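In: below are the sequence and a predicted model; questions follow.
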Amino acid sequence: MADDFDDEFGEEESLLDLNALKNQKHDSTSKPENIMVSNTTAAEWKLELERVLPQLKVTIRTDNKDWRQHVEQMHSHSEGIEKSLSETKTLLNRLHEEITKTLDKIATREKVLEWAA
């Protein structure tokens, strides 16, 4: 972003001349002589604020190219997958054990039936 600024305006223009600012004297003539007074009431200010408020709101749109957000998302998805995988593995192992026991029972009953026939 700073590079874009330098490219657009040039490096010389983007730097402030601090020595010139130090040497510059603050004159009393640059100050206003009169104090400005507002004739606007508080109710008028509130009404104007209500009218202008929607234009003052700043909405920040997320950039789809923001890789940091994608990396965070990938980490959270990875953690969720690992958690689900560990839970699923235990359930599948129990199911495998039950199926193996059932198949063993069926095999032994088939053998008993073969001997009886």
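Out: Good, I have the coordinates.
In: only C-alpha atoms from now on, for both contacts and neighbour counts.
Out: Fine.
In: what about the residue nearest the centre of the chain, which helix or strand?
Out: The centroid of the chain falls nearest to Gln69 when counting by C-alpha atoms, centre = their mean (5.4 Å). Assigned by DSSP states H and E, Gln69 belongs to helix 67-116.
In: with Leu49 instead?
Out: Assigned by DSSP H and E, Leu49 falls in helix 42-56.
In: so which elements touch that helix?
Out: With contacts defined as 3 or more C-alpha pairs under 8 Å, 6 or more residues apart in numbering; DSSP states H and E, helix 42-56 has no helix or strand neighbours.
In: may I see the buried residues of it?
Out: When burial is assessed from 16 or more other C-alpha atoms under 10 Å, helix 42-56 yields no buried residues.
In: try this one side by side with the last:
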Amino acid sequence: MKTPYETLNVTEHASDIEIKHAYLQKVKQYPPDHNPALFQQIHDAYQAIKDQKNRINHALFDYPEADFNALLNQALVSPAPLNLSADCFDKLLQASVNEKIFQLNTPQNPAKP
């Protein structure tokens, strides 16, 4: 979901005048009789950040809605494929939790300093 700043296409450091100008441009571009839902989104964005007090309230109390599909996709994507040999994979399948087989990348006899 877009933030009010993204909806109005202004920065978070924009002045009241810049925000109002961006709002009026959006209203002119998307009048309420052509697309009422989009107009309502633009109007709500303006109401949320139209002055300093509202911007502070927005920053403190408005939380963006989570896009759970995007979060799931991000969580399920592996950054790099695992390169396990068949023998290593077989050892992992047969290993118990207490075995030291899970330390695959460490040397068997580490050198003492």
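Out: Received, thanks. Quantities reported herein were computed from a predicted structural model and do not represent experimental measurements.
In: what would you report as the TM-score here?
Out: Once superposed, chain against chain, the TM-score is 0.22 (TM-score structural alignment, normalised by the length of the second structure); 40 aligned residues with a C-alpha RMSD of 3.8 Å.
In: follow-up on the earlier one: distance of the residue nearest to the centre of the first structure from Glu98 of the first structure?
Out: Between Gln69 of the first structure and Glu98 of the first structure the distance is 44 Å, computed by C-alpha to C-alpha, to the nearest Å.
In: what's the burial count for Ala107 of the first structure?
Out: 12 (other C-alpha atoms under 10 Å).
In: equivalent analysis for Asn54 of the second structure, please.
Out: 14.
In: same question, Asp90 of the second structure
Out: Neighbour tally, Asp90 of the second structure, other C-alpha under 10 Å: 11.
In: what do you get for Leu92 of the second structure?
Out: Using other C-alpha under 10 Å: Leu92 of the second structure sits among 16 other residues.
In: then Ile42 of the second structure?
Out: For Ile42 of the second structure, using other C-alpha under 10 Å, the count is 22.
In: which strands and helices lie in contact with the helix or strand harbouring it?
Out: Using DSSP H and E, Ile42 of the second structure sits within helix 36-49. Identification of packing neighbours for helix 36-49 of the second structure by 3+ C-alpha pairs under 8 Å, 6+ apart yields helix 4-8, helix 16-29, helix 52-61.
In: so which of those helices comes closest to Asp90 of the second structure?
Out: Closest of these to Asp90 of the second structure is helix 4-8, at 50.7 Å (criterion: C-alpha to C-alpha).
In: which residues sit against that closest one?
Out: 11-12, 19, 22-23, 26, 41-42, 44-46, 48-49 (C-alpha atoms under 8 Å, 6 or more residues apart in numbering).
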